[in-house]
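Undergrad: predicted coordinates and the sequence they were generated for:
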Amino acid sequence: MSAPLTERAKMLAGDWYCCLDPEIEALRQTAFDAVHEHNTLHPAARQGAGPKLAALLGTFAPNALIEGQFHCTYGFNIHMETEAFMNVGCVVLDSARVEIGARSMLGPNVQIYCADHHRDPVKRGQLIERALPVRIGADVWIGGGAIILPGVSIGDRAIVGAGSVVTKDVPADAKVAGNPARVIG
């Protein structure tokens, strides 16, 4: 008989898990330390990302850049390809894998959420959630203040209008805007 999965293993597998867990909390604290260093470094010293944050990220390709006042939950689930860019104030709640393709640009205050809370109010009150990945293709432009919800994929070369709430997948080359985001033009 195999041992039961840890809450971290359930999180990484996309299963329902309890986010109030000592191992998961330790991972969050490591990320918070790296984010604090990143956000308090002088921009010239930070370069693409602060040293602790760059080391923590799952992938941080050459010439990728994360501006200050950034926040993430774990860091190791974030994968940024060549020349990917996050402007000031981006928030990535990366309980699952987040891929940001080459040359994709995220405007100020873009938010990416992977946590999907339980629909049952009792389980939600017990902090039961699951983690759904987010994929942003290459050459994507996401306008400031947009929110990308759990499980969404955005195709290559797509444009997401500022302030949009993206609840569903966006096809390659599409332009979407609104709340919820819909194909425009």
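TA: Right, received. Where do you want to start?
Undergrad: from here on, contacts and neighbour counts on C-alpha atoms
TA: Noted.
Undergrad: what about Val122, which helix or strand?
TA: Val122 is part of helix 121-125 when elements are defined by DSSP states H and E.
Undergrad: any idea how far that helix is from the chain center?
TA: Its chain's C-alpha centre and that of helix 121-125 lie 24 Å apart, by Cα atoms, centre = their mean, to the nearest Å.
Undergrad: so for that helix, what gets flagged as buried?
TA: By 16 or more other Cα atoms under 10 Å, helix 121-125 has no buried positions at all.
Undergrad: list of residues touching that helix?
TA: Helix 121-125 has contacts (Cα atoms under 8 Å, 6 or more residues apart in numbering) with 117-118.
Undergrad: equivalent analysis for stretch 134-149, please.
TA: 96-114, 150-168.
Undergrad: included below, for side-by-side comparison, is a second structure:
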Amino acid sequence: MNNEDMLKSFYYNNFSKNVCRKNGKLKIFRNSVLDIHKSAKINLNEDFYINSDTFKKSKAECYIKLQENAMLNIDGRFKLFYGSTIQVFKNATLTLGRGYLNSNSVIACCNKIIIGDGATIARNVYIYDGDHHSILDDDENILNKSVPINIGKHVWIGVGAIILKGVNIGNGSIIGAGAVVNKDIPANCIAVGNPAKVIKEKIRWK
């Protein structure tokens, strides 16, 4: 961290009304962009690293946007690598356990997303619990409402995978590179393809 990073971290950890510290701290590295509504909250139960692991002289940004009444819960030591993005929309809640979000990956939370401890999320992964545009019928009813995502403990999500709304992924499973997950995946499985299908059960990984 340089002096500017240290000052930013000091402010958010000690003076910002947006941050509720319990056992953790915000660790804000250079080129971090934080756009946080005055009513949004970050609840820190463990340390949260923003734009970590950048290359020397890199200008890659990490982006966090929390809209009105958005809530971000950090329940385990979590790292956002350079180039990654987290967006929590109005009244939505994102909960992160111990793990990391690798470079150029995006979590966009419109409703509720929970990611358990041990998350290994590779580069260019997209996790969306909503479509961000409404599809209406003749009576103006919304046909494509956002639906929560629950990703269990010790889940490995491969490079370029897409996790869509309403999905539950069981503990210990692996999502293959480039997979598009639009249905539930049981625990301790390998799922690949578009749409993702289970190809192996009763697996363990480390």
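TA: Perfect, I can see it now. In this text, all values refer to a predicted model and were calculated from it rather than measured experimentally.
Undergrad: let me see the TM-score of these two.
TA: Laid over one another, the chains give 0.65 as their TM-score (TM-score structural alignment, normalised by the length of the first structure), with 144 aligned residues with a Cα RMSD of 3.5 Å.
Undergrad: in strands, which of the contacts of stretch 134-149 of the first structure fall?
TA: 98-100, 105-106, 111-113, 153-154, 159-160, 165-166 (DSSP state E).
Undergrad: now render those residues as TSV, adding neighbour count.
TA: Output for these, formatted as TSV (neighbours: other Cα atoms under 10 Å):
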residue	neighbour count
Val98	28
Glu99	20
Ile100	28
Met105	23
Leu106	25
Gln111	21
Ile112	22
Tyr113	23
Ser153	22
Ile154	27
Ile159	25
Val160	29
Val165	21
Val166	25
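Undergrad: next secondary structure element downstream of the helix holding Val122 of the first structure?
TA: Counting by DSSP H and E, what follows helix 121-125 of the first structure is strand 128-131.
Undergrad: what's near enough to touch the residue most central in space within the second structure?
TA: For the second structure, Ile107 is the residue whose C-alpha lies nearest the centre (Cα atoms, centre = their mean; 4.1 Å). Residues in contact with Ile107 of the second structure (Cα under 8 Å, 6+ apart) are 85-87, 126-128.
Undergrad: now do Gly97 of the second structure
TA: Gly97 of the second structure touches 74-78, 115-119, counting by Cα under 8 Å, 6+ apart.
Undergrad: over to Asn51 of the second structure?
TA: 28-32, 61-62, 79-84.
Undergrad: got it, and Ala34 of the first structure?
TA: Contacts of Ala34 of the first structure (Cα under 8 Å, 6+ apart): 50-53, 56.
Undergrad: ok, back up a step: same check for the contacts of Ile107 of the second structure, but in the first structure.
TA: Using both residues aligned by TM-score structural alignment, their matches' Cα atoms under 8 Å, the first structure keeps these contacts from the contacts of Ile107 of the second structure: 85-87, 126-128.
Undergrad: now distance to Ile42 of the second structure too, for these, in TSV please.
TA: Below are those laid out as TSV (distance: Cα to Cα, whole Å):
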residue	distance to Ile42 of the second structure
Thr85	15
Ile86	12
Gln87	13
Tyr126	22
Ile127	19
Tyr128	20
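Undergrad: residue in the first structure matching Asp117 of the second structure?
TA: The equivalent of Asp117 of the second structure in the first structure is Ala102 (alignment by TM-score structural alignment).
Undergrad: so can I have a markdown table of the contacts of Gly97 of the second structure showing distance to Tyr100 of the second structure?
TA: Compiled in a markdown table, these are given as follows (distance: Cα to Cα, whole Å):
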| residue | distance to Tyr100 of the second structure |
| --- | --- |
| Ile74 | 11 |
| Asp75 | 12 |
| Gly76 | 10 |
| Arg77 | 8 |
| Phe78 | 5 |
| Ile115 | 10 |
| Gly116 | 11 |
| Asp117 | 10 |
| Gly118 | 8 |
| Ala119 | 6 |
